[in-house]
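Undergrad: from the sequence below, what's the structure:
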Amino acid sequence: MVDLLGRAGRLSEAYEFIQKMPIKPCAAVWGALLGACRIHSNIEMAELAAKYLLELDSNNAGRYVLLFNIYASSGKITEADKLRAQMNQKRVRKIAGHTVIEVKNKVHTFVAGDRSHPKAELIYAELKKIIARIRQEGYTPDLNFVLHDVDEETKESMLYAHSEKLAIVYGLLSSGPESIIRIKKNLRVCGDCHVATKYISKVTGREIIVRDAHRFHHFKDGICSCGDYW
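TA: Coordinates of the predicted model:
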């Protein structure tokens, strides 16, 4: 119920539902509310949900990262930095993100900024072309997903080299035009990569299936099956 109300943007009702539950809400319940706050950019409710959530699941790095991303996407850099300091104080470590793709019975693993792949030069050259194509269709990189103190151009470069994009491009290069591209990420898919993948599916005419830590995303003709809620 919390998830359904959250998807509809009825966050106050979702919170009231939690308050009236005859049993103590578990971390999954507060996590559902926090996820809805991310989608609908409700900072006040997100902080409230996170307060209860971190009391129940204080060592789960994913909870901190979700709130961190909410602050980041809303431009609240100071709050994001404070949360990062809190993570360091509690020695909570974010799991390193990676994306895998299987091509011709061989698994290829990519991390952000990865240039270790034998075809790295070709992958980055093709990625540059694809980014140019999706920009023409309206894609604009979401720089809020990069909080490093660097210039705008560097931030864009860092976003382009996310593991999801690298794996997808390798899939495009390594499979026929009718093939479905399937990748798997060990964490929640990046918000900017989610938007970019919608555009990539549109300009290439390819179906792309992404399995992240929360659900499957089926991209086709510029639309994702998750309805941009994950």
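Undergrad: please make it C-alpha for all contacts and neighbour counts, starting now.
TA: Noted.
Undergrad: what does the helix or strand encompassing Leu33 contact?
TA: Following DSSP states H and E, one finds Leu33 within helix 27-40. Helix 27-40 has contacts (Cα atoms under 8 Å, 6 or more residues apart in numbering) with 2-3, 6-7, 9, 11, 14-15, 18, 43, 45-46, 49-50, 52-53, 56-57, 63, 66-67, 69-70, 228-230.
Undergrad: which non-adjacent residue is nearest Phe219?
TA: Distances taken as Cα to Cα, 6 or more residues apart in numbering place Ile208 nearest to Phe219, at 5.0 Å, with adjacent residues excluded.
Undergrad: tally of neighbours for the one you found?
TA: Taking other Cα atoms under 10 Å as the criterion, the count of residues near Ile208 is 23.
Undergrad: now the second one, please; I'll put the structures next to each other:
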Amino acid sequence: RFKLINDTLGHSAGDRFLTQVAKRIQAQVRPCDTVGRLGGDEFAVLVDNLGDESALLAMAERLQQVLAKPYALDGTEVTSSASIGITFSSVGYETPGDVLRDADIAMYRAKAAGRARTALFDASLRAQLASQVNLERDLRRALEQQQLSLAFQPIYDLGSGRVDSFEALVRWQHPERGAVPPSTFIPLAEESALIGQLTEWVLRHACAQ
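TA: A predicted model of the protein is given here:
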């Protein structure tokens, strides 16, 4: 919602929104915990010796509840939600950057699951992310190396029973993975900003055929 607030109410309203978010987070943690803004609308909380996993999940649930309450900005009531990713020092990190990386991976897993979700990091998520990064790279190559094709599905007029038009459906035959389903690569294109190139490719080739 941060971008929407900036675009509709202005950057000063966006700054006040972030200030309110920070205050709500700070109110839910202990004096020994550390709250910091990473950039944009992302915050990090370093929790010191809270206890077991259930205690941390309980804190995350409290944060979800307070962050979901309306925000008053220039006479406008705005609602928002949070995606929370959690990792633990018991994983055995060597640098703070490693901690933030895995918390970020868990956060994106939470975001993919829907609004106001919390996710815990596990090693399989890192492998999934690596696979997604590789697939995004391959999709870029597919656009350049003509690995994509179109399938035309007829649309019938129910009154006459005749073909009225065609729907162009994009297909991807990966040289190693085989057929990659659209349900996999279309969302990937949307997330990685390749959707514009993919749409242009479909329009150009559909018109040519």
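Undergrad: TM between them?
TA: Superposed pair, TM-score by TM-score structural alignment, normalised by the length of the second structure: 0.32. Supporting alignment: 108 aligned residues with a Cα RMSD of 5.2 Å.
Undergrad: from the contacts of helix 27-40 of the first structure, list the buried ones, please.
TA: Among these, those classed as buried by 16 or more other Cα atoms under 10 Å are 2-3, 6-7, 9, 11, 14-15, 18, 43, 45-46, 49-50, 52-53, 57, 63, 66-67, 69-70, 230.
Undergrad: in helices, which of those appear?
TA: Those of those mapping onto helices are 2-3, 6-7, 11, 14-15, 18, 43, 45-46, 49-50, 52-53, 63, 66-67, 69-70, per DSSP state H.
Undergrad: next helix or strand past the helix or strand encompassing Gln20 of the second structure?
TA: Secondary structure from DSSP H and E places Gln20 of the second structure in helix 11-28. Counting by DSSP H and E, the next helix or strand C-terminal to helix 11-28 of the second structure is strand 34-39.
Undergrad: tell me the buried residues in stretch 131-140 of the second structure?
TA: Leu135, Glu136, Asp138, Leu139.
Undergrad: now do it: distance to the chain's middle.
TA: 16 Å (Cα atoms, centre = their mean, to the nearest Å).
Undergrad: and what of stretch 163-178 of the second structure?
TA: On Cα atoms, centre = their mean, the centre of stretch 163-178 of the second structure falls 26 Å from the chain's centre.
Undergrad: and the contacts of it?
TA: 142, 147-157, 179-182, 202, 206.
Undergrad: for the second structure, which segments are assigned as helices?
TA: Under DSSP H, the second structure gives helices at 2-9, 11-28, 53-67, 96-113, 123-144, 182-191, 195-208.
Undergrad: kindly report the same for the first structure.
TA: Using DSSP H, helices in the first structure cover 2-7, 11-19, 27-40, 43-56, 61-73, 77-89, 120-136, 152-160, 163-174, 191-204.
Undergrad: can you list these in TSV and add distance to Cys224 of the first structure?
TA: TSV is the format used below for the helices of the first structure (distance: least, Cα to Cα, whole Å):
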stretch	distance to Cys224 of the first structure
helix 2-7	15
helix 11-19	23
helix 27-40	15
helix 43-56	25
helix 61-73	20
helix 77-89	28
helix 120-136	16
helix 152-160	20
helix 163-174	15
helix 191-204	7
